[in-house]
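J.: generate coordinates for the sequence data below:
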Amino acid sequence: MAKTLIRVGPEDFSVEAELAAVRRESPSAGGVVSFVGVVRDANDGARVSKMTLEHYPGMTEKALAKIVEKARERFHLIDVVVIHRVGELQVGDQIVLCLVSAAHRGEAFQGCEYVMDWLKTEAPFWKRETTPEGEHWVDARESDDHARARWA
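T.: Model (predicted):
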């Protein structure tokens, strides 16, 4: 049975537990692909000590659900798990998990990339980084727009 899990909140997640659940509940999946985004210690040449993520509750989950549904239809995905953390995160902390399964690896890889490319540009999240020079909001990247455009 197809599973969709979308969760946005401050709680950390277990990649292993989510992967085990997908594998246990979806015997028809021949490929499972995951992506884990992590807070890194530098961005655009500046040292980063922490990141704060904000979202618009309700609207963010709705936007993620639309992205997941399009990916599910386009790539014949069986399961899709999207967990995105918000709040204050330290360097090395997990930010996002995108886990997808499909009958074949090609659809699973493409589905995972599609979800992440659209999430980066269409889901209402705002990032604020703390650097030695102070705090600043992270601007959208042109490279993210280009990545999303390849799916049009």
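
J.: rest of the way, CA atoms for contacts and neighbours
T.: Will do.

J.: the helices in the protein, which residues?
T.: 15-25, 59-75, 105-122, 142-149 (DSSP state H).

J.: so which of those is the most surrounded?
T.: helix 105-122 (a mean of 21; mean count of other Cα atoms under 10 Å).

J.: coming back round to it: need the helices of the chain in TSV with distance to Gly92, can you?
T.: Below are these laid out as TSV (distance: least, Cα to Cα, whole Å):
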stretch	distance to Gly92
helix 15-25	15
helix 59-75	24
helix 105-122	19
helix 142-149	22
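
J.: could you also give me the structure for this second sequence? I'd like to compare it with the first:
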Amino acid sequence: MTIIPTIRVQREDFDLQAEVDRLSKGKPDIGAVVTFSGLCRDEGGTLSALELEHYPGMAEAEMTRIGELAIERFGLKGLTAIHRYGKIVAGENIVLVVAAAPHRQAAFDGANFVMDFLKTSAPFWKKEHHKGGHAGDWIAAKDADDTARDRWK
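T.: A predicted model of the protein is given here:
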């Protein structure tokens, strides 16, 4: 049976427990579920929000490609990846990855793999909005993200 990743790019928030249940309930071959939830942090009290933009269609296609690679590489029994866009205030959810596998290590590795590639390969851009109302710059990619991705090659 072919496992197809669930991929969503959406403005609205997500419910972590509902996504875990949707992926794992009634599937006795799943022995481990690993979740990663990325939140908008306030950067020491200076940031009020992040504005996230994406390339519609291409973002979903790249996320699907990454998800399919993770499923194949780690033998995942299910994978969900959700990425939000729009203006997201400090403390709110940005991204969710749920990886399900027969054993914990595959689930951990699958979730890590997906996040490392989402950070570097999926066409999303972030702009900071600082407290006091002024918009900052678009955030540049970090070398550390490329290094994290490259460990999977």
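
J.: quick one: TM-score?
T.: Once superposed, the chains reach a TM-score of 0.94 (TM-score structural alignment, normalised by the length of structure 1), with 150 aligned residues with a Cα RMSD of 1.4 Å.

J.: ok, back up a step: to Gly9 of structure 1, which of the helices of structure 1 lies closest?
T.: For Gly9 of structure 1, the closest of the helices of structure 1 is helix 59-75, at 10.4 Å, according to Cα to Cα.

J.: so which residue of structure 1 lies furthest out from the middle?
T.: Using Cα atoms, centre = their mean, the residue of structure 1 lying farthest from its centre is Glu133. It sits 28.1 Å away.

J.: how near is that residue to Val48 of structure 1?
T.: As for Glu133 of structure 1, its distance to Val48 of structure 1 is 10 Å (criterion: Cα to Cα, to the nearest Å).

J.: same deal with Trp151 of structure 1?
T.: Between Trp151 of structure 1 and Val48 of structure 1 the computed distance is 31 Å (Cα to Cα).

J.: higher neighbour count, the two?
T.: Shown here are Trp151 of structure 1 and Val48; by other Cα atoms under 10 Å, Val48 has more neighbours (21 against 11).

J.: run through the residues that contact that one.
T.: Contact analysis of Val48 of structure 1 by Cα atoms under 8 Å, 6 or more residues apart in numbering lists Arg40, Asp41, Ala42, Val91, Glu129, Thr130, Thr131, Pro132.

J.: how close does the first one get to Cys112 of structure 1?
T.: Looking back up the chat, that one is Arg40 of structure 1. Arg40 of structure 1 sits 21 Å away from Cys112 of structure 1, going by Cα to Cα.

J.: so Thr130 of structure 1 makes contact with Lys50?
T.: Yes. With contact defined as Cα atoms under 8 Å, Thr130 of structure 1 and Lys50 form a contacting pair (5.3 Å).

J.: tell me which of those two has more neighbours.
T.: More crowded of Thr130 of structure 1 and Lys50, by other Cα under 10 Å: Lys50, with 20 against 17.

J.: what residue in structure 2 is paired with the more buried one?
T.: Counting by TM-score structural alignment, Lys50 of structure 1 lines up with Ala49 in structure 2.

J.: its match contacts His134, correct?
T.: No. The criterion here is Cα under 8 Å, and Ala49 of structure 2 misses it with His134 at 10.7 Å.

J.: show me the contacts for Arg41 of structure 2.
T.: Leu47, Ala90, Gly91.

J.: repeat for Arg47 of structure 1
T.: Arg47 of structure 1 touches Asp41, Thr131, Pro132, counting by Cα under 8 Å, 6+ apart.
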